[in-house]
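S.K.: structure for this input, please:
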Amino acid sequence: MAPFVIACVEPHLVPIQFVFIRLLNRVIDSVKHDVAHTFSAVFLSQPNVFTHQRICFEEGDIALSPAKDIMLAIRNKCQVNSEDWSSKDKNFGNKNAPYAVFNALDYMLKDSLERLRTMRENISSVKIGLQGYTCENNYTEHTVTLRYLCLEGKLGAALWLRRKMVQKGILPDVFTHNHIVNGLCKIGLVEKADWLIREMLEFGPHPSCATFNNLIKAYCVVNTVDKALSLFSTMANIGIQPNRITCNILVHSLCKKGLLKEAKKMLEDILHDDDDKDVPDLVTSTILMDNYFKNGETIEALSFWNEMLQKCTKVDVVAYNVLINGFCKSQQTKFAYGIACEMLKKGLLPDAFTYNSLIGALCKKGNTNEACYIFQVMSKMGIMPDQISYKIMIQGLCFKGDIARAKELLRCMLDNLMVPKPLIWNLIIDFYGRCRDVSNAFFTRDQMLAFGVRPNVFTYNALVVALLKSGDIYDACSLKEEMPLKGLFPDVVTYNLLIGAACNLGRVGFALQLHGEMLQRGYEPDLITYTELLKGFCIRGKMKEAEELYAKILKSGLLTDHVPVQILFSMYCKRKDPVVAFNFYQDWLASKGRSYPY
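M.R.: Okay, here's the model as predicted:
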């Protein structure tokens, strides 16, 4: 029976059947023991029956005890009593013997059946419990796996696992769905995330505020604020209350688009707690204050700052940094210093952003000595300068012409195992290029390669400038040809530098050849390109070609400054033809009026 039962059940239920078989064997052994014990008592009370039974066993050459084969003994006992009933002696020694035997058998059978029924009910309850436990265990395992796949960026596998769970009637919770939505938004599948949220609204689980926040942020990142605002309205329509994070995301996006009025109105819609209704939101106020500073509206920015202080909002380091950076950008360095001192008095330690703002403002004013002092104070305060700090200082020193201190800072970066980014190397190479120091420019490029930093297009453009400044146009063109071998391609700036150098040398044909190569590679010439060509035509005295090129510039709408007109005006004045020069000037004024009608 055991193999039959095991073969008929499902594979995942085999352990339960083993439990059933083990319990069934125990019941059968118990029945055997009870029947043996009962019949032994009956046989002892009926000596004739026992004697006759023993004689029957001996006559059949069977030597079995009642305990070993109790079912056979019961069958033989019934047969003996049946034979005795048909004999002439109807009493069989004792007339109540048959009734006693069958009554005992009937009682034992009923008791065994009752035990089997109870056992079957218990096994069913255990089976249901095990299945429930297994289902719950599988649900937990699947949801954990699904979240892990989302964190690893394996969204295809995560969506497949979710679909399999739904097909089996197991629906992941909203927290797990938030992982999927966030993962889809991170890799740019915003439409897929939108579809998933709509499916959640229809079939469940009901999305939370965090679900919509992920999608709203994704729409703001791709600059589709209209859809983000539409989702904001949808949240209110379906009964999901937006929180401060929702409004902060929208305020930040509206400020990026320059919609400060709409952002300020969004601030009024931020949900406050019952005890803090009059307290402004710190993050939102900081975002608005920063954007007012960027637009030059210092008074409006300071009004947000005063409102935060008056209403006892706990101002953090980020808010102070925004205020200091705003004063630095508006060249009000004294106020920035005052805010930094106030920040220290309140126990808030400045960070790298604070010092970078101060250093940048000082470098813009050309006060590199004070900037270097702040840079040293930064290190003494236990705040290590970062790449931005070094970039600001090296850029300021290069513009000031202090290349010695700039290289000293570069050496400090290397000593501190901080490999500079290409921009920092390019600043020093560009300085050497403008100073016509070709050897040091290329030495810095080689040092850059030695530290594993790959040069970019700006690096090669700086080297081209260095070669052109020294009058070496041939090596500059060779450097242009070398760029594709390094996996780089010349850009519009590269061609403009070479075209300008060729025109200055009077080699207009070579300049036109470079212009054709530029068009062949798919680059669109800009105003600088046409201006250099126009200058080359004028130098060579090809005024007809210069006038045609000027007409082309007017037609393209690229004319935004006075340089091309000034070149033609000066050339016709030198040729003693002021009327033509004045006509060009009038045409330029007319084109400028069409471009700026107001």
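S.K.: C-alpha only now, for contacts and for neighbours.
M.R.: OK.
S.K.: contact partners for Asp386?
M.R.: Ala352 (CA atoms under 8 Å, 6 or more residues apart in numbering).
S.K.: again, only this time at 7 Å
M.R.: By CA atoms under 7 Å, 6 or more residues apart in numbering, no residues touch Asp386.
S.K.: before we move on, what about the one 3 residues further on?
M.R.: When contacts are counted by CA under 7 Å, 6+ apart, Ser389 touches Asn356.
S.K.: where does it sit relative to Leu348, distance-wise?
M.R.: Distance, Ser389 to Leu348, using CA to CA, to the nearest Å: 20 Å.
S.K.: same thing with Asn369?
M.R.: Relative to Leu348, and taking CA to CA, Asn369 is found at 26 Å.
S.K.: more neighbours: these two, which one.
M.R.: The residue with more neighbours, out of Asn369 and Leu348, is Leu348; 15 against 12, by other CA atoms under 10 Å.
S.K.: ok, and the closest non-adjacent residue to the more buried one?
M.R.: Using CA to CA, 6 or more residues apart in numbering and skipping residues adjacent in sequence, the residue nearest Leu348 is Val317, 6.4 Å away.
S.K.: by contact count, what packs against the helix or strand hosting Ser82?
M.R.: Here Ser82 sits within helix 70-86, counting by DSSP states H and E. Contacts defined by 3 or more CA pairs under 7 Å, 6 or more residues apart in numbering; DSSP states H and E place helix 70-86 against no helix or strand at all.
S.K.: let's see this one next to it:
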Amino acid sequence: MALLAAFGESPFLHVHIAFLRFLNQFVYIKHDVGQMVVGIFRSQPKKDRNGRTLCEEYMLSSSARDLISNMGKKCLLDAENWSREGNFGDKNAPQAVFNALDNMLKDSLERLQKMRKSITLVKADLAEYTCKFNYIEYTAIIRMLCLEGKLGAAFWLRSKMLQKGFLPDVFTHNHLVNRLCKMGLMEKADWLIKQMSELGPSPNCATYNTFIKGYCLTNNLDKALHLFSTMTCAGIQPNKVTCNILVHALCGKGLLKEAKILFEKILDDGGGEAKPDLVTSTIFMDYHFKNGAMIKALSLWDELHQKNGKVDVVAYNVIIHGLCMNQKMNLAYGYACEMLKKGLLPDVFTYNTLISALSKEGKIDDACYLLGVMFKMGIMPDHISYNIMMKGLCLKGYAARAKQLLQFMLDHIMLPKPLLWNLLIDCYGRCGDLSNAFFMKDQMLAFGVRPNVFTYNVLINAQVKIGNFYDAYSLKEDMVLNGVCPDLVTYNLLIGAACNLGNLSFPLLLLDEMLKMRYEPDLITYTELIRGYCMRGSIKEAEELFARIQKSGLLIDHVPVQILFNKYCKLEEPVMAFNFYQDWLANKRYCHLH
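M.R.: Below is the predicted model of the structure:
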């Protein structure tokens, strides 16, 4: 209505009035811009401090510049001329205004459309990037969970990916198969591989190699060979890794001939010359050493040197270990020196092999020296190294040096396992030093290592040796209070100690308790009871117990026979002793025949 007042009524304006009302129902900004332009036309231009009109000042703003670009320079100049000259009654003036408003509306709609397209493209790019990032992140998490042994979480995440339409790649699936095989879940691994064949991704040679190795680790060589035979049917050619896995498994079963045939078959099918590589030669060499064929192993080593020339640390470890097994320490030292000359540094396995061989020969000082060399070479001993040294020291009765070694581990923030504590406690017990034995047990608890049944059995044995039966029995009660269940060895030690007291009521009570714990008496149990009966002079009960041993099917050694034979001799019954011995020999021959 303000525009009509400014330009006056005319028949020409009726059409434009209807059009303006239609536009005002949908686009409110057009009405506001129209008000602004009419206001400029109706009033005389007012100037500011700088001498510019309000229209000019408005056009210098960012919004006005935007309007200028949309309306066009020609329309703006015409509007300025009309406002200055006062030609508001000109018929062309309203048409120019509506043209300007139409251009502004079109430009706004075009900009809005471009903005929507840009937003849609950005959303699509972001969605694609997010999907790709999530896929990489999820597959990496699945592989990490498999390495940590968290299979439940790994399969849950895999199912979530499948629900979202993402299929993990074959590398990720191989991690799942590998962890399943290491845990012995072969049926689950078989299900996963079948699902891979049906849904994807297709299994590759690494998948089959992992599956075959899993069967070999679970001692199921037949299924491993069957799986090997189905690889070619699935369009997958076995490689040298497949060959080495199966050769190692066959050699472990003593099937050397079959291993060589399989090796030649795989290489012939692969189009290569049947020439063993370093890994295969090392496997055959290790097999020869373990079976005492040292000459064959050394000839294979020479052949490997002539054909390949390059030998790694693993191959040297195999030959050093084989020579130590055959008690050829001088040759083993020679190959260890050869390693160093070739620039190959011995690893922890090399040192453990040499230390173990020295400890078995009783050369504890040399073994300790070699342990010190490990530190100087920057190779940290592992738990196997300390186990070997602790066993050697304790077997020699060097309790003080063994204690120093254990303290050295504690000082270097390496918590010894219960086996090492038990070895030291046993060493003190055999030496009769019970105070230090119990002190080491208290040290175990102080460092958070829980004593096990072997710990208590060692202490009970030490008490029994010095005749402290009641102290030994109290240790059994202490076991139960600490949540450690006594085993057959515990009861045998206590029954033997109770028989030494000459009172058979207590050993029989222990026997009943043992039976209630569902432990079957063994030869030691019966032997201790026979000895107890013979000490009391109850020869009839001892004979009945010996007859029970024969009926039980246990392999009888000479100990219970010697106890009864000596008892007959003490009773001056040589005929009974002779007949008893003859019956035992006849029964022994019968058992051997059957």
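S.K.: now the helix holding Ser82 of the first structure: how far from the chain's centre is it?
M.R.: The chain centre lies 84 Å from the centre of helix 70-86 of the first structure; the measure is CA atoms, centre = their mean, to the nearest Å.
S.K.: equivalent analysis for stretch 524-543 of the second structure, please.
M.R.: With CA atoms, centre = their mean, you get 53 Å for stretch 524-543 of the second structure.
S.K.: in the first structure, which residue range corresponds to that stretch?
M.R.: Mapped onto the first structure using TM-score structural alignment, stretch 524-543 of the second structure covers residues 528-547.
S.K.: and the matching stretch, which residues are buried?
M.R.: For stretch 528-547 of the first structure, a neighbour-count test (16 or more other CA atoms under 10 Å) marks 528-539, 543, 546-547 as buried.
S.K.: so which of these sit within helices?
M.R.: 528-539, 543, 546-547 (DSSP state H).
S.K.: neighbours of the equivalent of the residue nearest to Leu348 of the first structure over in the second structure, just the number please.
M.R.: By TM-score structural alignment, Val317 of the first structure lines up with Val313 in the second structure. Residues lying near Val313 of the second structure (other CA under 10 Å) number 14.
S.K.: surely Val313 of the second structure and Lys342 touch.
M.R.: No - between Val313 of the second structure and Lys342 there is no contact under CA atoms under 7 Å: 10.4 Å.
S.K.: and Cys431 of the second structure, what pairs with it in the first structure?
M.R.: Using TM-score structural alignment, Cys431 of the second structure pairs with Cys435 in the first structure.
S.K.: what is the burial count for the closest residue to its match other than its chain neighbours?
M.R.: Distance criterion CA to CA, 6+ apart; nearest residue to Cys435 of the first structure, sequence neighbours excluded, is Ala466 at 7.8 Å. Other residues lying near Ala466 of the first structure total 27 when counted by other CA under 10 Å.
S.K.: quickly find the element holding the counterpart of Ala466 of the first structure in the second structure.
M.R.: When the second structure is aligned by TM-score structural alignment, Ala466 of the first structure is paired with Ala462. Taking DSSP H and E as the definition, one finds Ala462 of the second structure inside helix 453-465.
S.K.: how big's the offset between that helix and the first structure?
M.R.: Compared with the first structure after fitting, helix 453-465 of the second structure has a mean deviation of 1.0 Å; criterion: mean CA distance after the TM-score superposition for the first structure.
S.K.: I appreciate the help and will end here.
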